[in-house]
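Asks: Output the structure for:
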Amino acid sequence: MSSQPSDYQRLDARAVKATVDRLTGRIRARFPERNLGEVSASLSGAIDELLLRPQARWYGWARIASRVVVFLLIAVLFIALAVLIGQAADDRQPESVWEWVQIVESVINDIVFVSIAVFFLWQLPLRWERSHDLASLHRLRSLAHVIDMHQLTKDPDRLRADFRKTPQTVELGMTAAELSNYLDYCSELLSLVSKTAALFAEHTQDNTVLQTVDSIEDLTTGMGREIWQKIALLPGRAPREIDAEHRVPGGYGA
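Replies: Below you'll find the predicted structure:
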């Protein structure tokens, strides 16, 4: 069955998760003793818990309920206005200007209060959804910083022949090729964090959420740029070691 053209114009949470899962397997296969694979698994878990949107049905019902209440409030307002107009048209219409002022004031108060209630109820489901999205994006921002911490101490200068250790030097424990792979995995993870954040822009027009997505994309882009600067400084520009059994057709190797 052929896919609709729109299928190629939108990010799919399940496809992003599948890419993260493949990357997790590649990291664990090459660096089983390091925790970077657990960070990648955490990103996959974030997509499971937050982006497949288990509360989406609940948000839908809340939106329907708020719209029903809004309709009832507007109906009550129109009924009240019709009653007041009917009273003013019959024989019991007010005899003084002050009585007219009281009626107009009552009508204005009713309209203002109903308008405030309508605005609040209309926006309530959107506020709940925004709160959920911002909490999810905050988790992704934290994951980006965790990934950055994993590469922060991986200094390629330690692999130089003229590097002099100090008592405070942390052992790298990697060859140039292994460090190249490790840093590249960090770069891919940051890119997938950015793609995961972009999933939120697929279903919302909320400016706060969109601005937060943009800030995460800027953050991960800056971090990725620093990683590639490290890769460029590796002695001899050590090539990545690619295992054929982990190669992804049409994508990156391991």
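
Asks: drop to CA atoms for contacts and neighbour counts, all remaining ones
Replies: Will do.

Asks: name the helices or strands packed onto the longest helix along the chain?
Replies: Secondary structure of the chain read by DSSP state H shows that its longest helix is helix 97-152. When contacts are defined as 3 or more C-alpha pairs under 8 Å, 6 or more residues apart in numbering; DSSP states H and E, helix 97-152 sits against helix 36-46, helix 56-89, helix 176-198, helix 207-232.

Asks: can you give me the angle the longest one makes with helix 97-152?
Replies: Just to be clear, that refers to helix 56-89. Interaxial angle, helix 56-89 versus helix 97-152 (axes from the mean of the first three to the mean of the last three C-alpha atoms, to 10 degrees): 170 degrees.

Asks: do the last one as well
Replies: Orientation check (the same axes, to 10 degrees): helix 207-232 against helix 97-152 gives 10 degrees.

Asks: Next, the angle helix 176-198 makes with helix 207-232.
Replies: Going by the same axes, to 10 degrees, helix 207-232 makes 170 degrees with helix 176-198.

Asks: Here is the second sequence; please produce its structure so I can put it next to the first one:
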Amino acid sequence: MAKQYRSLKSEEILKTVAQLYQRVEERFPNSGLVNVTNEVKNIASEAKDLSIKINRPHKLYRTLSIVLICGIVVLFLWILTQLGEVKKLPSTLEFLSFLEAGISSIVFIGAAIFFLGSLETRYKRHLIIKAIHELRSLAHVVDMHQLTKDPESLLLQKNKTKSSPERKLTPYQIHRYLDYCTELLSIVSKIASLYVDEFTDQASLNAVDGLQTLTNGLSRKIWQKLNILTQSFLHQKQFTIQNPSTENPPQNNSTDTDHS
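Replies: Alright, predicted model coming up:
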């Protein structure tokens, strides 16, 4: 019972990303982030099938390996049956030639078995690295969506230019938007870990570690924005844990200039 928490469950990842999709769609309908979240959901669904394919033995490669192993055994037995003919060889040179040919055949077939054994691993490694490449691109897409969600733009609204992006989100909405991006990056990382949950190829593990380093780095940048946003608006007493769209802030009827 306790071992159920020692490995990732593709069903739980799908459930998590599906719930995240609903949350993003409800808060930011018709936004680009909804489409990105939907793409993450699709990849998570594909990852379930791919992880099953990776963990399942490849019948063709396994069959070829077994056939070659049987070939080595048959060849070895044949060499044993020919040892009785060694005494009839007219010279020591012919004996050495016979022995060299037998050893070379065994080594050659053994190398072929090793090659086919690694061929299955390299084939699965190719599938994983291709999938990791898609996840890496998706992580950069998530990062692109959060680039313009700059908390400083809320504090320095007068410093806009003609080319400045249009910012309609409230501080609370920006906070939720950035938080959703960090969740997406975390899910992307978990999908990558799903591929190597039972496949312990070192090259594949290194590729997953590289993706996790990327997503962690992108998440740290977002958390810096979240920290700036929270600290700034807590300091100015304008940032609350409730959606500002439902609030009616009191009107300031004084003639003093607001420097906040």
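
Asks: And the TM-score between these chains?
Replies: With the length set by TM-score structural alignment, normalised by the length of structure 1, the two chains reach a TM-score of 0.86; 236 aligned residues with a C-alpha RMSD of 2.0 Å.

Asks: circling back to that earlier point, in structure 2, what range does the longest helix of structure 1 match?
Replies: Aligned by TM-score structural alignment, helix 97-152 of structure 1 falls on residues 92-147 of structure 2.

Asks: what residues are up against the spatially most central residue of structure 2?
Replies: Nearest to the geometric centre of structure 2 sits residue 192, at 2.6 Å (C-alpha atoms, centre = their mean). When the contact criterion is C-alpha atoms under 8 Å, 6 or more residues apart in numbering, the partners of residue 192 of structure 2 are 131, 132, 135, 208, 211.

Asks: What is the nearest of those to residue 172 of structure 2?
Replies: residue 135 (28.6 Å; C-alpha to C-alpha).

Asks: Now render the helices and strands packed on helix 97-152 of structure 1 as JSON lines, adding distance to residue 118 of structure 1.
Replies: Shown next, in JSON lines, are those (distance: least, C-alpha to C-alpha, whole Å):
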{"stretch": "helix 36-46", "distance to residue 118 of structure 1": "35"}
{"stretch": "helix 56-89", "distance to residue 118 of structure 1": "5"}
{"stretch": "helix 176-198", "distance to residue 118 of structure 1": "31"}
{"stretch": "helix 207-232", "distance to residue 118 of structure 1": "21"}
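
Asks: so of the ones you listed, which one's packed in deepest?
Replies: Across these, the average number of neighbours (mean count of other C-alpha atoms under 10 Å) peaks for helix 176-198, which reaches a mean of 22.

Asks: okay, the angle between that one and helix 36-46?
Replies: Using the same axes, to 10 degrees: helix 176-198 of structure 1 against helix 36-46 is 10 degrees.

Asks: matching residues in structure 2 for helix 176-198 of structure 1?
Replies: So helix 176-198 of structure 1 sits over residues 171-193 in structure 2, by TM-score structural alignment.

Asks: Off-centre distance for the matching stretch?
Replies: 14 Å (C-alpha atoms, centre = their mean, to the nearest Å).

Asks: quick one: that stretch to structure 1 mean distance?
Replies: Following the fit onto structure 1, the mean deviation recorded for stretch 171-193 of structure 2 is 0.7 Å by mean C-alpha distance after the TM-score superposition for structure 1.

Asks: do stretch 62-82 of structure 2 as well
Replies: Looks like 2.4 Å for stretch 62-82 of structure 2 (mean C-alpha distance after the TM-score superposition for structure 1).

Asks: and that stretch, how far from the chain's centre?
Replies: Relative to the centre of its chain, stretch 62-82 of structure 2 is centred 41 Å away, using C-alpha atoms, centre = their mean.

Asks: ok, back up a step: still touching in structure 1? Go through the contacts of residue 192 of structure 2.
Replies: Retained in structure 1 (both residues aligned by TM-score structural alignment, their matches' C-alpha atoms under 8 Å) from the contacts of residue 192 of structure 2: 132, 135, 208, 211.

Asks: Out of these, which two sit at the greatest distance?
Replies: Greatest spatial distance among those (C-alpha to C-alpha): 135 and 208, at 9.9 Å.

Asks: Can you say which of the helices and strands packed on helix 97-152 of structure 1 is nearest to residue 170 of structure 1?
Replies: Of those, nearest to residue 170 of structure 1 by C-alpha to C-alpha is helix 176-198, at 14.4 Å.

Asks: ok, back up a step: how near is the residue nearest to the centre of structure 2 to residue 37 of structure 2?
Replies: Applying C-alpha to C-alpha, to the nearest Å, the value for residue 192 of structure 2 to residue 37 of structure 2 is 16 Å.

Asks: Then residue 133 of structure 2?
Replies: Look at residue 133 of structure 2 and residue 37 of structure 2: by C-alpha to C-alpha, they are 17 Å apart.

Asks: Please apply the same query to residue 183 of structure 2.
Replies: Distance from residue 183 of structure 2 to residue 37 of structure 2, by C-alpha to C-alpha: 10 Å.
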